[in-house]
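J.: Below are the sequence and a predicted model; questions follow.
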Amino acid sequence: MTDTNVAQLPARGPLSTDVVRATAEQHGVCVRPFTMEVTDPETGAVKYIGVPCGSTVESVCLPCARKARALRMVQCREGWHLTEEPSTAAAKPTDDQRALVELRADLVAAYRDAMGADADDLREEIRSVDAELHQLGVRGRLPNPDGAAKRAPVRSTRRRQDAPNLPRRRVEKHTLGREFAGRFRPSMFVTLTCDTYGPVRSDGSPVDPGLYNYRRAARDAVHFASLVDRWWQNLRRVVGWDVQYFATVEPQRRAAPHLHTAIRGSIPHEVIRQVTAATYLQVWWPPHDEMVYGDGLVPVWDGERFVDPATRAPLTAWADAVDQVDEPAHVATFGTQVHSKGILGGSEEAGRHIGYLTKYLTKSTGEVISANTSSQRDHHDRLHAELLVTPCSPRCAVWLLYGIQPVGATSRTTPGHCKGRAHRRTTLGLPGRRVLVSRKWSGKTLLQHKADRAAFVTETLAAVGIVKPVRDTSALVWRKLAPGDRNAPPRDHLVMRAIAERVTWRAEYERALLAAQGPPGATADVSATRQLAA
């Protein structure tokens, strides 16, 4: 067959799965839902429902990621230029929350009487319960199942001699900024960066890799979130009121993290620069400059603790190692580049900056810091190599390479291998939380913002006589099916059912919008309504 004949052959049609995925993305339907088996205990009826995956990464699920970004944009917009103090009253504990706390108490009691592998399993169950409690909205840390933690040694609170002094005021409880001319209440947009580690090229790679301070770059990345928390603390003490923020963490071209943040209220640019220059974080951790173990020689577990493989002497416990610290193992600071700008609420400029704040939230960290040149790849490889031997927390298994037993070490702990995000090649030390939001930003959680949007749509439909029946589902039994379960219907079936429901819902909503516009010639503007329900 000649090349001409091959070129004349018709192209192969797309796979049905690809068509279903493209249609789902067009209608904003999750392309990879997980299956829930729902049983009615009264009738015994069983049905299968596809629940959206909730991914925030476009390459995983485009519709879910776009919905998550839209919700963050609403959260940012509602809290940035508030004119009244947000309500922050704490809700009363629910029956589910109390039941989980009772279960946790039983697990802790059993854990203290258990030994070996049974204790490890119970510790994992306790962590699972803690995660579920946090998902149900419980804030704060629960007591350590191992008992009261050893009190950390007292450190001097005197400011470092090489850091500028900062004025300190009593922080008032209000969160709103000043109002100017009786009607203007501007806010701020601020960008903070890490310090320099050596000259870099336009692609972010070092001019001289041998002189680039990779150790400091790795440690600054690991402790960046704590440094940002210290910056907020200093800023509030200087301005004298409870500053609120919506911030996102992104990597620069050199792979160092930097912060974009919306701040409610107006703060002088000079004050922001002054606070940034004077903010530092002292990391009172044991020294970790030179490894004690490596090249195949690592500590071993003797049944109760980690010991030296040759002498069988137990390693120094984390708390004891901290007691011996006389000076900080690392001091993190911000760079000199600080960008601050005043923003008026409701302006086009505010909308652009909200889009800029949430620009990369639908991208995985690996997609944002991708390397396109050999020098970038070499730079990322060297930074990753340093992060592999940089402890990320008191529980990090990397501490074992420095002769220190980390907090919570068990027989399952592998020396030098930590699953924390800081050690991954795809993250290069960036914090796990990409979005940082203060508690009094909008006075609502993400779930409450989502409920507001659902309630708005329901009211819009009810206004034209479309009322959806509300069924009590509290008695239903829900069970998540594992992948490969024989009872699970094909995923494409669940997706197509969701597409049909979405098409019906969209038609009803469009009809409600047309009714809201009124008769021809009416000037009702429904663009904001469309955007809110998107």
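T.: Done, it's in.
J.: contacts and neighbour counts: CA atoms only from here.
T.: OK.
J.: Pick out the residue closest to the middle of the chain.
T.: Arg433 (2.7 Å; CA atoms, centre = their mean).
J.: quick one: that residue from Arg219, how far?
T.: Distance, Arg433 to Arg219, using CA to CA, to the nearest Å: 17 Å.
J.: Tell me which residues of stretch 524-534 come out buried.
T.: The neighbour-count check on stretch 524-534 (16 or more other CA atoms under 10 Å) flags Leu532 as buried.
J.: hmm, back to that, any idea what the closest residue in space to the residue nearest to the centre of the chain that isn't next to it in sequence is structurally, helix, strand or coil?
T.: Sequence neighbours aside, Val249 is the residue nearest to Arg433 in space, at 7.8 Å (criterion: CA to CA, 6 or more residues apart in numbering). In three-state terms, and counting by DSSP: H, G, I helix; E, B strand; the rest coil, Val249 is strand.
J.: and Val249, what is it in contact with?
T.: Neighbouring residues of Val249 by CA atoms under 8 Å, 6 or more residues apart in numbering: Pro257, His258, Leu259, His260, Pro431, Arg433, Arg434, Val435, Leu436.
J.: Pasting the second one now:
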Amino acid sequence: SHCPACARRKRSLRRSQCEEGWHLADEPVTTPDEPTEVQRAWVEQRAIVTAERDHLAATGTAGPEELAALDAVIADLDEEICASGLRGSVDRGSSASTRPRRSRSTKRRSDAPDLPKRPMTRRTVGRAFEDPATGKVFRPSLFVTLTLDSYGRVKADGTPVDPAAYDYRRAARDALHFSKLVDRFVQNLRRVAGFDVQYFATVEPQRRLAPHLHMATRGTIPRSELRQIAAATYHQVWWPNADEIVYEGGNLPVWDEAAGAYFDPATGEVLPTWDEALDALDEDPDAEPHHVCRFGPQVDAKGVLAGSPDADRCVRYLAKYLTKDIAECHAAETAAQERHVDRLVEALRFEPCSPRCANWLRYGVQPAEAKAGLRPGFCRSKAHRREHLGYAGRRVLVSRKWSGKTLADHKADRLAWVLEQLGVTPGEEHDDQEDGAQRPAFPFAVTGNGHAWEVARPTDPDVPPREHRLLRAVGEALKRRTQLDHARQTSLSATEEAA
């Protein structure tokens, strides 16, 4: 809706990523590149400064100001390491943090069926089947659709038959925690399948506005086991109780700047902090989770063969809504649908979306990392926004070994293909400008012949008006498209003549 051209390009890129990894016959290569000398130098410097800082802190020979200065140096080094191209975080946690990690029993719920478990094998490619009559080898994969449970009967347009009986609170909580439920499903799927199942999944809303999952998986497992996995998958949210309203309207907790905490406006007592609320939850043997998220009984699984029309159709379906907001996928066309959206947004307004959500004040708990100015019902997280309808996670979920490439690698492949079709070498220059000035053949080409390029500013005297620049950009894009179409037609004609 903001830039259709960018939307088409990104959707096409995701389709290429999905197609390339779905029916791989060989294990993808995921060996990382060797570090450069610059990267090694930054990491070594970071190690030296970290060792010195830890030694001074352990021996007590440095004051707070010296340690703070070293922490600032370490932060600068981390920025340089990231800028050098290394992915990930050098230090995932604060060196001064000694807070133990909370853990809960992994015992399965009594109302969830058990799952079979197979020994894991180090492979990501599914089984191949050979036709004894023809000798042809088939390597099928799956296209799976998972939906959430029912919240009440709905009509064909997705609106509830009885809005008063429709469980909007559970619908809101399921949407908020849907991404965690998907993670649990993938874990269970790999345990049952016995190999490292790879997937390309997209999250879309149903007409009733509940999120559901379309997932392309490499390899197959029996459909009966797939339904068993979905039925046995759940996610428990161990948060404080948020069913009873403690403060609302004008009776809201007040921020104390001196204490750095919120207190009760009537009694003056400080509200329990987030950690204190979790401690009380841990100590209660009869405590129940804040919410339990599950899939519904509707599980659709379809076998797909490489190169078949079904495979292309499924890929298009996976990328159908990727460039739309959740609320744009099924836009409200009637007054009943608009009211359905309004009721769901209202249920999401006061539902806590994270430990730092301001809505916790409504239920008598200070949010994590509390600060002044928090008001229930005015959390800035995009989960509460109308265009997201509770789901604030990524719309595309791709496993690490899907194609053995990152999205940047797929972009580079597409660029290399275009340049090859046009017979253009990166860094090549030509002087087709009216003024005779040389420039790279494409805006993304790199030159190393001593020229320096910088972004022109609108106030520069030699910069033409915006209208002229737009017309020039459109003209250049049309010219490149014509050149590419001509190159593809020439290549196709040569192939047909050779055949």
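T.: Structure received. Computed from a predicted model, the values in this text were never measured in an experiment.
J.: Return the residues in contact with the aligned partner of Arg169 of the first structure in the second structure.
T.: Mapped onto the second structure by TM-score structural alignment, Arg169 of the first structure lines up with Arg118. Listed by CA under 8 Å, 6+ apart, the contact set of Arg118 of the second structure reads Arg191, Val192, Ala193, Gly194.
J.: Looking at those, which one is closest to Phe178 of the second structure?
T.: Among the contacts of Arg118 of the second structure, Arg191 lies closest to Phe178 of the second structure (CA to CA), at 20.4 Å.
J.: quick one: what's aligned to the closest one in the first structure?
T.: By TM-score structural alignment, Arg191 of the second structure lines up with Arg237.
J.: what's the answer for Ala7 of the second structure, then?
T.: By TM-score structural alignment, Ala7 of the second structure lines up with Ala65.
J.: So the residue nearest to Arg433 of the first structure versus Lys440 of the first structure, what's the distance?
T.: Val249 of the first structure is 20 Å from Lys440 of the first structure, by CA to CA.
J.: mind listing the helices in the stretch 51-200 of the second structure by residue range?
T.: Under the criterion DSSP state H, counting those that start in this stretch, the stretch 51-200 of the second structure contains helices at 64-83, 168-176, 178-193.
J.: List the buried residues in the longest one.
T.: Same thing as helix 64-83 of the second structure. Of all the residues in helix 64-83 of the second structure, those buried under the rule 16+ other CA under 10 Å are Leu67, Leu70, Asp71, Ile74, Leu77, Asp78, Glu80, Ile81.
J.: Name the residues that touch that helix?
T.: Gln39, Trp42, Val43, Gln45, Arg46, Val49, Thr50, Arg53, Leu56, Ala57, Gly88, Val90.
J.: ok, now with 6 Å
T.: Contacting residues not belonging to helix 64-83 of the second structure are not present [CA atoms under 6 Å, 6 or more residues apart in numbering].
J.: Ok, stretch 175-187 of the first structure next?
T.: Outside stretch 175-187 of the first structure, the residues touching it (CA under 6 Å, 6+ apart) are Asp242, Val243, Arg264, Gly265, Ser266, Gly342, Ile343, Leu344.
J.: got the end-to-end distance for it?
T.: Stretch 175-187 of the first structure end-to-end distance (CA to CA) = 12 Å.
J.: separation between the aligned residue in the second structure for Arg502 of the first structure and Cys6 of the second structure?
T.: Counting by TM-score structural alignment, Arg502 of the first structure lines up with Ala477 in the second structure. Note on Ala477 of the second structure: its distance to Cys6 of the second structure, by CA to CA, is 13 Å.
J.: ok, now Pro355 of the second structure?
T.: Pro355 of the second structure is 35 Å from Cys6 of the second structure, by CA to CA.
J.: State the number of residues packed around the match of Arg502 of the first structure.
T.: 12 (other CA atoms under 10 Å).
J.: What's Leu322 of the second structure aligned with over in the first structure?
T.: Aligned by TM-score structural alignment, Leu322 of the second structure pairs with Leu361 of the first structure.
J.: Need the counterpart of Arg108 of the second structure in the first structure.
T.: Checking TM-score structural alignment: Arg108 of the second structure goes with Arg159.
J.: can you give me the end-to-end distance of stretch 212-230 of the first structure?
T.: Across stretch 212-230 of the first structure, the terminal residues are separated by 26 Å (CA to CA).
J.: Just the residues contacting it, thanks.
T.: The contact list for stretch 212-230 of the first structure, computed with CA under 6 Å, 6+ apart, reads Tyr197, Gly198, Leu281, Ala332, Leu383, Leu387, Gly429, Leu430.
J.: Asn234 of the first structure versus the closest residue to the match of Arg108 of the second structure other than its chain neighbours, what's the distance?
T.: Nearest non-adjacent residue to Arg159 of the first structure, counting by CA to CA, 6+ apart: Asn165, 7.5 Å away. Using CA to CA, Asn165 of the first structure is found at 11 Å from Asn234 of the first structure.
J.: quick revisit: for the residue nearest to the centre of the first structure, pull up the helix or strand it's in.
T.: Secondary-structure assignment from DSSP states H and E places Arg433 of the first structure in no helical or strand segment.
J.: now Ala7 of the first structure
T.: If you go by DSSP H and E, Ala7 of the first structure is part of helix 3-8.
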